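Sequence and predicted structure are below.
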Amino acid sequence: MDIPPVGSTATQTSQLNNALGQDDFIELFLTQLRAQDPLEPVNNQDFLAQMAQFSLLESNRVSNEELASLRALVEANQGIGLIGKVAETQSGGQLVVGEVISVGFETTGTVVSLKVTDASGEEFFLNELPVSQLTRVYNDEN
């Protein structure tokens, strides 16, 4: 008999948690109400507790959406402030320094383009570099 690795159970659990949402909760709740014994209906306290859980679930969902929107807005504002600044990042195992010449907004987050001049004076560009990969940002005067 094969025994699945320990990590697979955690993965399956997280996939299940991500798969269950508001609609699933409502469906389970309505199924429970339809299937209850008419001679012994759901206790009012249990019913109220389930409604409170549902309200909390919906409130958490809305809060998470709002926080994600706020995070994206803050990251976009920070990205715009980087234009014209000098930034450092790691590329190919080496420290690369260049000027931020543009900012883009992807679904994964804010990205920048750096104009880099190498030791021989050749210019090249690092495009679609996530802001999180910048290790240092400073004014051009420094």
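On my side now, so go ahead.

When you work out contacts or count neighbours from here on, use the C-alpha atoms and nothing else.
Fine.

Quick check: which helices or strands does the helix or strand containing residue 90 pack against?
Assessed by DSSP states H and E, residue 90 sits inside strand 86-91. Packing partners of strand 86-91 (3 or more Cα pairs under 8 Å, 6 or more residues apart in numbering; DSSP states H and E): strand 94-106, strand 134-138.

mind listing what residue 12 touches?
By Cα atoms under 8 Å, 6 or more residues apart in numbering, no residues touch residue 12.

ok so, going back, now the helices and strands packed on strand 86-91 in CSV, with mean neighbour count?
Listed next are those as CSV, based on neighbours: other Cα atoms under 10 Å:
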stretch, mean neighbour count
strand 94-106, 17
strand 134-138, 13
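
Below is an additional structure, to be compared with the one above:
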Amino acid sequence: MIESIGTVINNPARDVQQAGLGQEDFLQILLTQLTFQDPLKPLDNQEFIAQFAQFAGLDQERQANENVEALLTMQAADQAVSLLAKAVEVRTDTGTILGEVTSIGFNQGVPAFTVRTPDGEFLTDIALSQIVLVQ
């Protein structure tokens, strides 16, 4: 569970702000469409309402998606805080090391742990995805 949340938080796609169209964009497109429409074939009201309904639905989906992402971020932060003072096993380049989580920092919403090993050494900037076992 920890690893799966860690990969969600560390996803660089989350850094991208709204890449879709906003309401102003829709109105700009509509205005352009009305400006350049064929006077002999004007935009049908039903077609306009259908386009607007589609756009409103997409906007609601985008907002729901943002809310789910915020919920996942809060859940991961809560999960990270719950690891304070816990014994953990951390995966490093040299293998796995047992230690205790002594502090947590957040960099752009991503938790970074400090772990004290049994010999008193401090491992810093440990990502959530590096923690393989919690005792």
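Okay, I see it. Quick caveat, the model's predicted, so the values are computed rather than measured.

ok so, going back, where in structure 2 does the strand holding residue 90 of structure 1 fall?
Residue correspondence for strand 86-91 of structure 1 in structure 2, counting by TM-score structural alignment: residues 87-92.

Let me see the residues that make contact with that stretch.
Contact with stretch 87-92 of structure 2 is made by 96-101, 126, 130-135, as judged by Cα under 8 Å, 6+ apart.

in it, what counts as buried?
By neighbour count with 16 or more other Cα atoms under 10 Å, stretch 87-92 of structure 2 contains the buried residues 87-91.

so can I have JSON lines of the residues you listed showing distance to residue 106 of structure 2?
Shown next, in JSON lines, are the buried residues of stretch 87-92 of structure 2 (distance: Cα to Cα, whole Å):
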{"residue": "87", "distance to residue 106 of structure 2": "20"}
{"residue": "88", "distance to residue 106 of structure 2": "19"}
{"residue": "89", "distance to residue 106 of structure 2": "20"}
{"residue": "90", "distance to residue 106 of structure 2": "18"}
{"residue": "91", "distance to residue 106 of structure 2": "20"}
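
Would you agree residue 120 of structure 2 falls within a strand?
No: according to DSSP: H, G, I helix; E, B strand; the rest coil, the state of residue 120 of structure 2 is coil, so it is not within a strand.

burial of it, as a residue count?
Look at residue 120 of structure 2: counted by other Cα atoms under 10 Å, it has 9 neighbours.
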